[in-house]
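Visitor: sequence isn't available, so here's the structure alone:
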């Protein structure tokens, strides 16, 4: 019985250290700064709701963070990336495009990638469909480390712009992101 207690405590200690390491990577990613010389802005999708579809708060945060960058870099191409989940009435990319246009971004600047269902696919499909050049990835602050890591693995020359996430979304998003980073480290490289 004593050996089981030691094994459980050891496993618990390793788990705590592992989670602390992953959280430190998330923190580093959340402090990323976008390059000033860029060719493309890729905004990663997140859930949309209702019919007609509209962005959930996390996606709205990403779009709102991207708008000043888009306005500042008038020659940059804008790619909105996100497919349509089974419980969504439209693709994330189409909702993102509509949101940007409603907020003054010229429709001619916006390209759509609407097949992806995961971050790895967002980046792979965007790279396959478009000449990205120097890219700034816009996503939630807690998600940026993984997005930049996957971009690096796909040989995308990328920096990031973190969208500030409200606390309520962090409570749900960060634990999920710890698992997603683990999955990426094991299977996406």
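Guide: Thanks, I have it. The model shown is predicted, which means the values in this text are computed figures rather than measured ones.

Visitor: CA atoms for contacts and neighbours, from now on please.
Guide: Will do.

Visitor: who are the packing partners of the helix or strand that contains residue 95?
Guide: Assigned by DSSP states H and E, residue 95 falls within helix 92-102. Packing partners of helix 92-102 (3 or more CA pairs under 8 Å, 6 or more residues apart in numbering; DSSP states H and E): strand 54-55, helix 57-72, strand 77-81, strand 110-113.

Visitor: ok, second structure coming up, stack it against the first:
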């Protein structure tokens, strides 16, 4: 189905029993909550796994979306990406440039994703979801924000270099 809007939900850890971590569930439910304000959005879920004994992050998010009434034809999945940059590149490749992208992840993470999409010439809007800092703790949450600043610079340089040398199209 063609969509004008696409909610891109970025993965997080899947627990050993195959259920979503608190962060993964919060991100997926945040995307579902945002969808209530849109006409008929599509979804893009991204996240692989390095442990073949558990489902991919994308598969777990897709299951949550299906359980909440989203039609399978409205969900694009990226089961291969194992980091943010790979997920952004998969999103860029799979989602039509005619669709407006809404980025759903933890609040400390969405700005890097929007920044990387900007480097690729894509307009994206961050979705601000319920924060997980109360369960994570202030020090760990501050660490996550600081890590994102460093990762944003690193991924931005890597992506800009790839665009220049490998001709990634916008």
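Guide: That came in fine, so what should we check first? Quick caveat, the model's predicted, so the values are computed rather than measured.

Visitor: please state their TM-score.
Guide: Scored against TM-score structural alignment, normalised by the length of the second structure, the superposed chains reach a TM-score of 0.79; 152 aligned residues with a CA RMSD of 2.1 Å.

Visitor: can you tell which of the helices and strands packed on helix 92-102 of the first structure is closest to residue 123 of the first structure?
Guide: The closest of these to residue 123 of the first structure is strand 77-81. By CA to CA, the value is 8.2 Å.

Visitor: is the spatially most central residue of the first structure in a helix, a strand, or coil?
Guide: In the first structure, the residue lying closest to the centroid (CA atoms, centre = their mean) is residue 139, at 3.9 Å. At residue 139 of the first structure, secondary structure determined by DSSP: H, G, I helix; E, B strand; the rest coil is strand.

Visitor: what do we get in the second structure for residue 70 of the first structure?
Guide: Taking TM-score structural alignment, residue 70 of the first structure has residue 35 as its aligned residue in the second structure.

Visitor: equivalent analysis for residue 54 of the first structure, please.
Guide: Counting by TM-score structural alignment, residue 54 of the first structure lines up with residue 19 in the second structure.

Visitor: might you report the residue contacts of the residue nearest to its match when sequence neighbours are not counted?
Guide: Nearest non-adjacent residue to residue 19 of the second structure, counting by CA to CA, 6 or more residues apart in numbering: residue 60, 7.0 Å away. Residue 60 of the second structure makes contact with 14, 18-20, according to CA atoms under 8 Å, 6 or more residues apart in numbering.

Visitor: residue 60 of the second structure -> the first structure?
Guide: Counting by TM-score structural alignment, residue 60 of the second structure corresponds to residue 95 in the first structure.

Visitor: can you show me the helices along the first structure?
Guide: 2-30, 57-72, 92-102, 119-129, 144-153, 167-183 (DSSP state H).

Visitor: now, of the helices and strands packed on helix 92-102 of the first structure, which is deepest in the fold?
Guide: strand 77-81 (a mean of 25; mean count of other CA atoms under 10 Å).

Visitor: who touches that strand?
Guide: Against strand 77-81 of the first structure from outside (CA under 8 Å, 6+ apart): 39-45, 70, 92-94, 96-97, 109-114, 116, 122, 126.
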